[in-house]
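Novice: The following block contains a protein sequence and its predicted model.
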Amino acid sequence: MHLAWPLVGRAQEMRVIEAAIADPALSGIVIGGMAGVGKSRIARDVLASAASKGYPTRWAVATSSARKLPAGAFAEWAESTAIDSLQLVRGIVRRLTAASPDAPTVIGVDDVALLDDLSTFVVHHIAQRRAAKLVLTVRSGEPIPAATQEIWRNGQFDRLDLQPLSQREITTLLMQTLGGPVDPDAVRRMWALTRGNVLYLRNIVEQEVADGRLADHHGHWRWVGDPVIPSGLLEMVESRLSTLPAPVSEVIDTLAVSEPLELASLTRITSAAAVEDAETRGLVTLNSVDGRVEVRVAHPLYGEVRKLRAPATRLRRLRGLVACDLADCDDGNDLRTVVRRAVLTLDSDLEPDPHLLVTAAGIG
């Protein structure tokens, strides 16, 4: 079954981007957001809308592989006769910005932080000259080279930070994509697993439909059984987590085995610097609950992927560390904490504590 995914819940964002394109005082707009939130999709849709109104458009995608080549992202517009970098840049700019007298060219650049130095200079040059309108996407929580930041610091750019879809918007998207009403429990489960990340949602829904767990029952879509995270989605999430510094990985894995954790507890188990780094990278969230600060992974799939991919010995060690820290806390004998400690201990590297297990069983 082929599923067509409409753009849902982005009407206001589309208007903001289109207004930036139409504003003569602006060089363009920067669209920020977490991976999978829909930056590329909305940027492409804006360019399609601009093309339908007579604007010449260009679309370039920056990638890690193209970054190894000078002006790699704009190879399609490079002149083969260029004899040096200056001629190469001039030729690319000329071809990119060629426009009709009535409308400027609109250029979209996806993942602008991955541009090589020469491609970055091309975009910077276009922005400074106002030679075209620029729609740039950038991933939140990832390092951005200083040269890339200069593009919007020195130019006149609007900024739009794209948020995940709400649960209501997810409901609408699922109904329009699947072509019928969706069981509320299925929507809640999808929301809990994806947190409104459209790319994650799409991968999971298409896998579940293909495997028959998400199916149309007499005109009503129901989801039965446990979801299987698609291999492509696993690799996508893992690619972000696999390159993290070891202390930050320790933070994510600790939360994966037992979230939420109080900030003080997580800091004792890992380190304050590692937790701060994880927060800066957008990998964890902090929330005040009853006067205490609780920490969770920023997206449920981060924890799910790490539980699948991290070595079992590592996860057992971390469960033991969390269980020991909970035992030393002021509320270590709280009923809920006792049960939590017992569950962690059972699958940890700690020796079984018969008294703890009996107490927890009595509470249960």
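Specialist: Okay, I see it.
Novice: all contacts plus neighbour counts: C-alpha atoms, from now on.
Specialist: Will do.
Novice: hang on, isn't Ala4 packed against Thr177?
Specialist: Yes - taking C-alpha atoms under 8 Å as the definition, Ala4 is a contact partner of Thr177 at 5.9 Å.
Novice: Between these two, which is the more surrounded one?
Specialist: Thr177 (16 against 11; other C-alpha atoms under 10 Å).
Novice: How about the contacts made by the more buried one?
Specialist: Thr177 makes contact with Leu3, Ala4, Trp5, Pro6 under the criterion C-alpha atoms under 8 Å, 6 or more residues apart in numbering.
Novice: Use this one as the comparison:
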Amino acid sequence: MRDWAFVGRAGELARLITTATDQRRGGLILSGAAGVGKSRLLREAVATLDPGGYAVLTAAASVAACGLPFGGLAQVLPPDPPAGLSQAGLLRWALDILRAEAAGRPIVLAVDDAHLLDPASAALAHLLVRQGATLLATLRGAAPVPPPIGALWTEGLVGHAELSPLDAAGSQELLAAMLGGPVEAGSAQRLTELASGNPLMLRELVQAARGGGEMTRAYGVWRWTGRLTLAPSLADLVDAHIGGLAPAVRDVVELVAFGEPIGLPSLLAVADPAAVEVAEERELIRVHGDGRRRPARLAHPLYGEVVRRQCPVSRTRRLLATLADLVERTGARRRDDLLRVAVWRLDSGTAQDGARLLDAAAQAFGRLDLTLTHRLAAAARDAGAGYPATELLATALLLAGRPHEAQAALDRGERQDGSADAASGRPVALRATVAFWGLGQAGAADDLAAATVTEPGAAAQVRAVEAVMRLQLNQLERARELTAAVLSAPAAGASARNLAHCAQALLAAASGHPRHSADLIARIQADAPAWWRDSPALHFLLPVTVGTRVSVALDLAALDEILTAEFADLAQTGGFGFGTGWVALLQAHSARLRGRTADALRAAEQACAALSAHGRYEGLGHAARALSAAVRGDLALATSAMASAEAAGGACERLFYPWHATARAWTAACAGDLTGAVRVLTELAGRLRTDGFAGYELLAWHDVVRLGRAELAADRMAALVAEVPGGPAAPLLLRHARAAATHDPGALYAVARDFAAHGYLVFAAEAAATALRLFRAVRDPRALAANQVLADALAACDTLGTPPLRSVQPALTSRERQVAELAAAGARSREIADSLFLSPRTVENHLQRVYAKLGVSGRTELAPALRSLPQ
């Protein structure tokens, strides 16, 4: 991991290169914090310069050489200067030597860590710039600058820029480059936040995590356990940033490390104001503008990790108690003050009652911070908060993918609390929930059915949980009966009713009624405070329902909205593996529809990693991986992923049989077995019709259209679109089917354009390809327009290898391709012949064969036709 691809910084790199190659600019000096990437950026810029055109002089100043005359530029000067020269004479000697070596080429002097240059070297650099050389240099942000170097930009001879930390996207790209593969979204976010845009910090974090066994890889995706390993090199690096601290300043840094964000007035009330000023001046803390409170934070997240670990236990407990007292005295006005005080009280060992700990645990659970919920709920249980604490603890463990621990927590709670809550039905429902969604025990639904719960409200809750289990087991009739019974029960509480509404919403989505499904989902989400803690089953069913609605409706706008919503971030960063997996599945679906097949495959692999860590629904991730690979034409990967999907699919995945069957069909199509693929899809459509899943059925029949058998699908698709509202794509799918069934190239061309306008680029490319084939068969001049639509769609996509596209991609020989590309670029036959050492007649013969293969009539049609071919 010592070297990795250079990522990000495209603008800064371009500016450096432009400066180096434009002698009028004089140079550019970059300053920034240690480790922010200045040195690598300088090396990348210098590497682009042609030594034949520029005299490139590179030097790295150091502490060891800063006391020696010309020590900073020793790498570019002869080792033995003439004896007896004055300082001015030595300067002139060095200047003459460098100019002589340049031999008339423009001089580019690249100096890393120029703030460490000795006076003689700094003076030489200054003089070189004044005489026409270009200086590219880096400086440590807060370090004193040698006067000759500082004078260069104050006098306007060179430019000066501050190099900012990498943004989140650049940091995550660098992280993937360091590890040689994609990183699970939550892990990437946490690591890049800790590094705070500093590449050196990120490298040390990753090295420490890998060395400590805290980075694991599954399905090609890296995942961090979240346990921070501070290797000595990382601690030393942070210590070098912090430096030796006076006791009063250390107190300030420690208070902020344990209490951030802490309001400036509060900090000044418990710390020495002068020490606070010193800490801010040294950029150890930063005070942000945020209304009257003006919170103080550490200048870098890793400062806090090091300071907290180095702080003695006794002082840690005293500081935390001080912070808790401070916030409580001011009235705990902020939304998260309750949570922060509870954690401080817990860690400091000061008094805290179970009820407050439980309230804090509930607040942590509201953020899906499952690790903190687990900790606080366990403390609340131990402090006597009773069964509600046990319930929340078990729920957090279940959602975190630790069902056996959840089961053990319920066992312990039952021993401690007895059967006091048995009448409520909640222990019965929760234990079954853990068994079903955590352990994959399909029999949990039968256990619930056999449970005797007399209290009407509790009975409704038990029946609601059983209903969603029956739904996921694809026992649809029983699920519908239970759902209706719950909604008709006057005693049913908010949790039970929302579970029933969620089941209805899922059925509506599958049945082709996305608007009704959306209305029910909105009602459930608005009522979240009433069920968030009490209904863990809903945390599993609701993401499935939301995902099903947008996926079956092919609603790209709604998909984008979900992927940018708060839940996606909470699921990915809070440890909710199931939620993370569903978000990744939706990302794969969205990318696949848009033709971004590489992104789709990466997202499917992330889904596999997240769902395998959770322990359930892994088969869905493999099915998505198989489908993405099949669309790309990668038969080996599609076949192996499909085998994994078949092996992993359990009883709890029975409801998702449409996705498994679809992946199976496209894997067969990728292998060239179109008859088998169509058979799988028609059998799937029949089963979906029996189950009343018209939304899924429409998609299955459209896949039959895409595989070239529109005559089997068009009439049934017309009936479906007439029966159910469907999603925004339904009319387009039907138009595609009718045009393909009647072999109408004009209608196929029109629907291809509309598919592209709505973002369905794979469908657009396939429809355009079919139109193009039909136009070519009759020598219709509209083939050029269809070719253009196809080329534009493919240009916006990654690799695609579906059957309709393979059918219009004739193979050109390498020589035919060379000739065609030159002709498309405007070269005449004689010019092509001269450049390829051919005769003009041979060039014309090649072109005639190309025209015949591509179905075009001349040179003007070559460019779009060539863009529609695989590279």
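Specialist: Looks like it came in fine. In this text, all values refer to a predicted model and were calculated from it rather than measured experimentally.
Novice: And the TM-score between these chains?
Specialist: Here the superposed chains carry a TM-score of 0.85, computed using TM-score structural alignment, normalised by the length of structure 1; 357 aligned residues with a C-alpha RMSD of 2.9 Å.
Novice: still on that earlier bit, would JSON lines of the contacts of Thr177 of structure 1 with distance to Ala272 of structure 1 and secondary structure be doable?
Specialist: Shown next, in JSON lines, are those (distance: C-alpha to C-alpha, whole Å; DSSP: H, G, I helix; E, B strand; the rest coil):
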{"residue": "Leu3", "distance to Ala272 of structure 1": "45", "secondary structure": "coil"}
{"residue": "Ala4", "distance to Ala272 of structure 1": "45", "secondary structure": "coil"}
{"residue": "Trp5", "distance to Ala272 of structure 1": "42", "secondary structure": "coil"}
{"residue": "Pro6", "distance to Ala272 of structure 1": "43", "secondary structure": "coil"}
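Novice: got those as TSV, with distance to Glu238 of structure 1 columns?
Specialist: Below are the contacts of Thr177 of structure 1 laid out as TSV (distance: C-alpha to C-alpha, whole Å):
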residue	distance to Glu238 of structure 1
Leu3	26
Ala4	26
Trp5	25
Pro6	27
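Novice: do you know how far the residue most central in space within structure 2 is from Ala571 of structure 2?
Specialist: The centre of structure 2 sits closest to Ala185, judged by C-alpha atoms, centre = their mean, with a distance of 4.3 Å. Distance check for Ala185 of structure 2 against Ala571 of structure 2: by C-alpha to C-alpha, to the nearest Å, it reads 10 Å.
Novice: what two of the contacts of Thr177 of structure 1 are the furthest from one another?
Specialist: Leu3 and Pro6 (9.6 Å; C-alpha to C-alpha).
Novice: With neighbour numbers in mind, choose between the two.
Specialist: Set side by side, Leu3 of structure 1 and Pro6 show more neighbours around Leu3, with 13 against 10, by other C-alpha under 10 Å.
Novice: correct me, but that one touches Gly179?
Specialist: No - counting by C-alpha under 8 Å, Leu3 of structure 1 sits too far from Gly179 to count as a contact (9.3 Å).
Novice: longest helix in structure 1, by residue count?
Specialist: The single longest helix within structure 1, with elements called by DSSP state H, is helix 312-328.
Novice: following that helix, which helix or strand shows up next?
Specialist: helix 335-346 (DSSP states H and E).
Novice: got a list of contacts for that next one?
Specialist: Helix 335-346 of structure 1 is contacted from outside by 258, 319-320, 322-324, 326-327, 331-332, 351-352, 356-357, 359-361, 363-364, using C-alpha under 8 Å, 6+ apart.
Novice: Ser640 of structure 2 is in what secondary structure piece?
Specialist: helix 635-648.
Novice: In structure 1, point out the residues matching that helix.
Specialist: Aligned using TM-score structural alignment, helix 635-648 of structure 2 spans no residues in structure 1.
Novice: Which positions in that helix come out as buried?
Specialist: Buried residues in helix 635-648 of structure 2, counted by 16 or more other C-alpha atoms under 10 Å: Leu635, Leu637, Ala638, Thr639, Ala641, Met642, Ala643, Ser644, Ala645, Ala648.
Novice: Setting aside sequence neighbours, what's the nearest residue to Glu250 of structure 1?
Specialist: Of all residues not flanking Glu250 of structure 1 in the chain, Thr270 sits nearest, at 6.7 Å (C-alpha to C-alpha, 6 or more residues apart in numbering).
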